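In: Prediction below, plus the sequence it came from.
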Amino acid sequence: MKSIKVLLLAGMLAVSGAVLAHGDEDHSTPSGPVKKEQKDWGIAGEAKAAKRTVAVRMTDNMRFTPDRIQVKQGETVRFSFKNDGKLMHEFVLGTKKELDEHAALMMKFPNMEHDEPYMAHVAPGKTGEIVWTFNRPGDFDFACLIAGHYEAGMVGKVKVVAASGARQGTAR
């Protein structure tokens, strides 16, 4: 019964347009207005507010470089992605719990994708970017949630230092 409900939900999402096929499409450039929704790890930022760019490389050895990033609370960061591999990769910001849940769903439905402002899908040899405002302190995660990539260790951490004790953030 539970699997029927999951399949029904997937079918409804597909019909509603909320689930799109991953395929080889490059979804690194937003196609419409950015959805500003507060998340535990921040909110979509305005490009003009970004004072720093963090360049992130994605590779087929299932790693991000850098895989540890530190920012100040309130900082808006432009993440610039370069996929140096031959496989599609993605960058998804979130909490460990949310990434775990999304990764499990991706294993069940490997062709699904969500187009959210905290994620970028980057085709082989291409580039992409997101702009994010880290308005809450804490330790957050990022990952490639394409089936098998997360499980292979394509993950990283973002440390958001509280504004009161913030020092100059650096990518490391």
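Out: Perfect, thanks for sending it.
In: only C-alpha atoms for contact and neighbour calcs from this point on.
Out: Will do.
In: What residues sit buried inside stretch 54-68?
Out: By neighbour count, and taking 16 or more other Cα atoms under 10 Å as the criterion, the buried residues in stretch 54-68 are 54, 56-60, 62-65, 67-68.
In: repeat for stretch 136-156
Out: By neighbour count on 16+ other Cα under 10 Å, the buried set for stretch 136-156 is 136-137, 140-147, 149-151, 154-156.
In: Give me the subset of the residues you listed lying in strands.
Out: Among the buried residues of stretch 136-156, the members falling in strands (DSSP state E) are 140-143, 155-156.
In: residues contacting the residue nearest to the spatial centre of the chain?
Out: If you average the C-alpha coordinates of the chain and look for the closest C-alpha using Cα atoms, centre = their mean, you land on residue 92, 1.4 Å from that point. Under the criterion of Cα atoms under 8 Å, 6 or more residues apart in numbering, the contact list for residue 92 reads 99, 118-120, 142-145.
In: put this beside the first:
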Amino acid sequence: MKYTKWLSALSLAVLAAAGAQAHENAGHAARHDAPVVKEQKPWGIAGDRKAVQRTIDIAMTDDMRFTPARVEVREGETVRLRVRNSGQVLHELVIGNKAQFDEHAAMMMKHPGMEHDEPEMTHVKPGASGEIVWNFNRPGEFDFACLIPGHYQAGMVGTLKVMARKEQQR
């Protein structure tokens, strides 16, 4: 009887560990075949692939940095952010602002297995690439970050400057 309980407890522990490991290896849910829900955000709205005007390459590394860490786009521009993970661990790029990141990072710390997939984020396995197609239809300074637990806290953040139409004409 004790052996059966011990075996059951061991099985549950292995399954729980496998679930945590699966999150680290596979990342968040990725439903690239699902239709993109377009929701206006302060930093823009999901863009159409056919409307992409420019591609910007961003590298992610295990030193918890993005290169470049500052990106400039024009208001109204639809951009493909192509993200390459040259590290050995899962990384992500999420567009937003500090308040949203602080809230999301705290939630990720409490629920590291949480699944989500939004058009303003891409989760990239080691050695792989991902992309976000975004229409930056609001001017201002915004951010991008990796919200994998510990990465944001280690400084894995960048700045997105969306130049207003007026600035573009100077």
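Out: Looks like it arrived, so ask away. Since the model is a prediction, treat every value here as computed from it, not as a measurement.
In: coming back round to it: next, format the buried residues of stretch 54-68 of structure 1 as TSV and append secondary structure and distance to residue 160 of structure 1.
Out: Below are the buried residues of stretch 54-68 of structure 1 laid out as TSV (DSSP: H, G, I helix; E, B strand; the rest coil; distance: Cα to Cα, whole Å):
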residue	secondary structure	distance to residue 160 of structure 1
54	strand	14
56	strand	17
57	strand	21
58	strand	22
59	strand	25
60	coil	28
62	coil	24
63	strand	21
64	strand	18
65	strand	18
67	coil	14
68	strand	11
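In: Going by distance to residue 86 of structure 1, which of these wins?
Out: Of all these, residue 60 has the smallest distance to residue 86 of structure 1: 6.8 Å, by Cα to Cα.
In: just checking, what residue in structure 2 corresponds to the closest one?
Out: Under the alignment (TM-score structural alignment), residue 60 of structure 1 maps onto residue 62 of structure 2.
In: Without its sequence neighbours, what residue ends up closest to that match?
Out: Using Cα to Cα, 6 or more residues apart in numbering and skipping residues adjacent in sequence, the residue nearest residue 62 of structure 2 is residue 87, 4.9 Å away.
In: which ones are touching the one you found?
Out: 60-62, 126-127.
In: Kindly report the same for residue 144 of structure 1.
Out: With Cα under 8 Å, 6+ apart as the criterion, the residues that contact residue 144 of structure 1 are 89-92, 150, 154-155.
In: Helices of structure 2, start to end?
Out: 2-26, 98-110, 165-168 (DSSP state H).
In: Take these and lay them out in JSON lines including distance to residue 45 of structure 2.
Out: Formatted as JSON lines, the helices of structure 2 follow (distance: least, Cα to Cα, whole Å):
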{"stretch": "helix 2-26", "distance to residue 45 of structure 2": "26"}
{"stretch": "helix 98-110", "distance to residue 45 of structure 2": "16"}
{"stretch": "helix 165-168", "distance to residue 45 of structure 2": "17"}
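In: Understood, closing this out.
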